[in-house]
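Q: sequence and predicted structure are below.
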Amino acid sequence: MLAKVPADLRRCQILGLVGTAFIAAGGETAGALPVRELLTPSSPRAALGLVGAYFGVVLLIAAWLLLGRLVRGPDKPSTRELMAVLVIWSLPLLLAPPLFSRDVYSYLAQGAMADAHMDVYSHGPALLGGPLADEVAPMWRNTAAPYGPVFLGVSSALAKASRGELPVGLLGMRLVALLGVALMAAALPRLARHSGADPAAALWLGALNPLVLLHLVAGAHNDAVMLGLLGLGLVAALGRWPILGAVLVTLAALVKAPAVLGLAAIVVLRIRAGDRPVRAVLTAAASAAATTVAATAVAGTGYGWIGALNTPVSSGNWALTSLLGRATGALLERFGSDLAPLAVPVCHALGIVTAAAVIGCIWLRLRPRPVYALGLSLATVAALGPAIRPWYALWGLFLIAAAAPSASVRHRVAGVTGVLALATLPSGGSADAGQLVLAVSGGVLALMVLVQARQTARAAVTGRTA
């Protein structure tokens, strides 16, 4: 496969492959390992793994940026060639341990609870007990599942099929995430053509993005399933299957709730296709209601997922509204006010109200561009919601990539991606000073290698032309 592509593209393939290989290798000692395999952060093997992982992350980001330059050039790669790059870069991560988060253990524990007919919307994995519950991050062991019945049905099936064998369950979860990424990649070119954007640029930003590889492939997050179903639903609505589109978007929302905003895009697309507004709204609503009832009945989890949308977030969350709430609470405490405990909940509520207002303005202004409006709306939900994680940026980025109105928008989004890709340790935990030093050392070492390689390449070119 590598021998049949242009030299510049081959270099990007190899550089990204080396990057993900170092990430996978570093994850063997510094990743989100099972508790029985965890090493102390100060151990030499864990330290070396952290340096190697960050060395690989920087190489991957560099390969992605170089690929972006090719995509903007006169001889840009085809969508098929870009799909091949995605496969090649993903290969080393397939059998790597979970990376950048321990959420996949929560998925399996919640699936085991659902399979055992426990109420996952009232109890956390601590009720399950046993080795699987021990793998869940301590802060989430007593937290109810915030996911919809579709994903819990999938995780329950995987928990049953794996029969408690952790490696089998982890591989199954990663394959589910890969399926979601494949759906995302398949939907992007079609959505880009509809929106008047470049399909190759859309794939580069929306599917080959380092956040996709680090958090959806390596981290096996269920956001991949949500986004894959959402993209497929929008593609169906662009064709002659508006009801199927509404069904798929609803299934995406029954994985994670933010995807429900996709129904607005379905309605707008159908109105633009000639449907009357009332009919478009009623059709989407009826399809969503029927899908919700059917999916909930099949999963057998009941409707507790509606109340679980209020599942609490971690106290140290870095979301904008959480930061503002904690700062306000600290100020109120300093002045001896009894209102200090209300600061965080009030700021979260204000964030939701503000997000609703911003989303309304987005749709009023960008209604002729529903895919782009949906991308900005999901980005707003991620930015103003009560919790934030680096992979939440993919909610909006996926569709912004498909419908960005200009190259400058893509460049700004790419800049944010580069920063967020460096924001999480391979273990998914918080970093102490020593770990920060090791991570920075790995990144600097990668930059030094890249600079040396570039100088060597320039010298070779100069020598040939002399």
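A: Received it, and whenever you're ready, just let me know what you need. Since the model is a prediction, treat every value here as computed from it, not as a measurement. Numbering: from 1, shown residues only.

Q: going forward, measure contacts between C-alpha atoms and count neighbours the same way
A: OK.

Q: tell me which residues are up against stretch 369-379.
A: Surrounding stretch 369-379, the residues in contact under the criterion C-alpha atoms under 8 Å, 6 or more residues apart in numbering are 191, 195, 258-259, 261-262, 265, 268-269, 358-359, 362-363, 366-367, 393, 395-400, 402-404.

Q: what about the strands in the stretch 351-466 of the chain?
A: Along the stretch 351-466 of the chain, counting by DSSP state E, counting those that start in this stretch, no stretch forms strands.

Q: the chain now?
A: For the chain, applying DSSP state E gives no strands.

Q: list the contacts for the residue nearest to the spatial centre of it?
A: Centroid-nearest residue in the chain, with C-alpha atoms, centre = their mean: residue 391, separated by 3.7 Å. Remark: with contacts taken as C-alpha under 8 Å, 6+ apart, residue 391 is in contact with 211, 212, 215, 216, 223.

Q: how about the residues you listed in CSV, adding distance to residue 310 and neighbour count?
A: Below are the contacts of residue 391 laid out as CSV (distance: C-alpha to C-alpha, whole Å; neighbours: other C-alpha atoms under 10 Å):
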residue, distance to residue 310, neighbour count
211, 26, 25
212, 26, 26
215, 24, 25
216, 24, 24
223, 18, 23
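
Q: below is an additional structure, to be compared with the one above:
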Amino acid sequence: MSDTVSQTVTIVAIVLSCWGVLGMLRAHERGWRPDARLLFRLGALTALAVANLTPVGSSDMASYAAYGRIAALGGDPYVTTPARLGGAYAHLVSEGWRNTPSVYGPVATWWQGAAAFVGQERPWLTIWALMLANAAVFVGAGYLLLRTADDPVRAGLLWSANPLLIGVLVAGGHLDTLVAGLALCAIHLARRSTRWHHDLIVGGLVGLACGVKVSAGLLGVGLAMPLLRSGAWRPAARQAGAAALTLAALYGAYGAHALVPLSAASRLVSTPSLWAVFDRYGTAALGPHTTATIVSVLWPVVMLALAWVLRRGPTPDAPAVGALPFALAFAWVLAAPWSMPWYTALAWALAALFRQGRPTQCLTVATAVLALSHNSGGHGWTW
């Protein structure tokens, strides 16, 4: 397809997907109760089919493959860039990211490296392996929700049979699916935790999620706060300690320099974030350094304020162990200077665990708006 046609097709798909999700949720509120197992099966088949297509929506998969190839060759993706790698892998990477080292955690690097070990000199095979693995995690998360969510039908509509989420996460092949899957496992265990070793496992799962993307630290905060408020200091300490030790062990495999690329990435500002206008005019008036400093100080404050509003909103039957992580995850998507549609994966997974009113509808619209703003139309691929 030409660029105009492909952009039009993907834009229409995003809009229709958003409309469809909102319609299904509204029908469910009015009493529609489809078979939860049927929703899961249809969603699983769709996800597996989409995983066998060319990645659509972003060029991140090419970066994943390049970082994996670097790791598979024994290199350090936190130092070596795709441009230095060269060859067929570097050719696929978007020009804006070709000279950027990996900003993902060690777990993500090993995940990518395993796919590149399969693909060898064939980037298409590496990307295909990543797509299939990502789809498998998506389906696995859907099955866990089917078995553990308070309302399996609603969970199926929000995750397994959600066309918007399948388009963003599965068609794009993003690592955020893995973060969401680990988060669901952690919260499932935290909800039924009765012994001290359960806390250690929960903390280890949080650490592994942070080893994919450090933003998963919001999950750890969201799990710890209710424990601290109730005076359960020991479980909170065990979870935090296990998460910290897991993360230290993961990054110890590469060293502290693996965190350096995150510092540069933390200063990025995307459209349509709340800070895009401030960054544009602030840079002209105050300079880039001062503007970046102001944004880095203010956005966490805005995020906490939004999380407070979301947490105090109407959340019928929301378990304490899931409500705060959801509020933090959604507030982060809205307040962070750099926000992408696939960043909503954690919020979607947590929302599927319990009933939400308007926040879920707002999450649907926010995901669609971000997807429309960051949509490659499937171009940039020369397989």
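A: Cool, got the structure. These numbers come from a predicted model, not from an experiment.

Q: re earlier: narrow the contacts of residue 391 of the first structure to those in helices?
A: Using DSSP state H, the members of the contacts of residue 391 of the first structure that fall within helices are 211, 223.

Q: re earlier: the residue nearest to the centre of the first structure matches what in the second structure?
A: For residue 391 of the first structure, the aligned position in the second structure is occupied by residue 342, per TM-score structural alignment.

Q: next one: its match from residue 257 of the second structure, what distance?
A: In this view, residue 342 of the second structure and residue 257 of the second structure are 26 Å apart by C-alpha to C-alpha, to the nearest Å.

Q: for residue 199 of the second structure, same thing?
A: From residue 199 of the second structure to residue 257 of the second structure the distance is 30 Å (C-alpha to C-alpha).

Q: okay, the two: which has more neighbours?
A: residue 199 (25 against 12; other C-alpha atoms under 10 Å).

Q: aligned counterpart of the more buried one in the first structure, please.
A: Structural correspondence for residue 199 of the second structure with respect to the first structure (TM-score structural alignment): residue 242.

Q: count of neighbours near residue 250 of the second structure?
A: 18.

Q: identify the residue nearest it in space, chain neighbours excluded?
A: Spatially, and ignoring its direct neighbours in sequence, residue 250 of the second structure is nearest to residue 106 (6.1 Å; C-alpha to C-alpha, 6 or more residues apart in numbering).

Q: go ahead and confirm the match of residue 199 of the second structure touches residue 265.
A: No - using C-alpha atoms under 8 Å, residue 242 of the first structure is not in contact with residue 265, being 10.9 Å away.

Q: quick one: the residue nearest to residue 332 of the first structure when sequence neighbours are not counted from residue 209 of the first structure, how far?
A: Closest residue to residue 332 of the first structure in three dimensions, ignoring its sequence neighbours and counting by C-alpha to C-alpha, 6+ apart: residue 340, at 5.2 Å. Applying C-alpha to C-alpha, one obtains 40 Å for the distance of residue 340 of the first structure from residue 209 of the first structure.

Q: more neighbours, those two?
A: For residue 340 of the first structure versus residue 209, neighbours defined as other C-alpha under 10 Å are more numerous around residue 209 (23 against 19).

Q: quick check: nearest residue in space to the residue in the second structure that that one lines up against, chain neighbours excluded?
A: Matched to the second structure by TM-score structural alignment, residue 209 of the first structure sits across from residue 162. Once its chain neighbours are removed from consideration, residue 162 of the second structure has its nearest residue in residue 21; the separation is 6.4 Å (C-alpha to C-alpha, 6+ apart).
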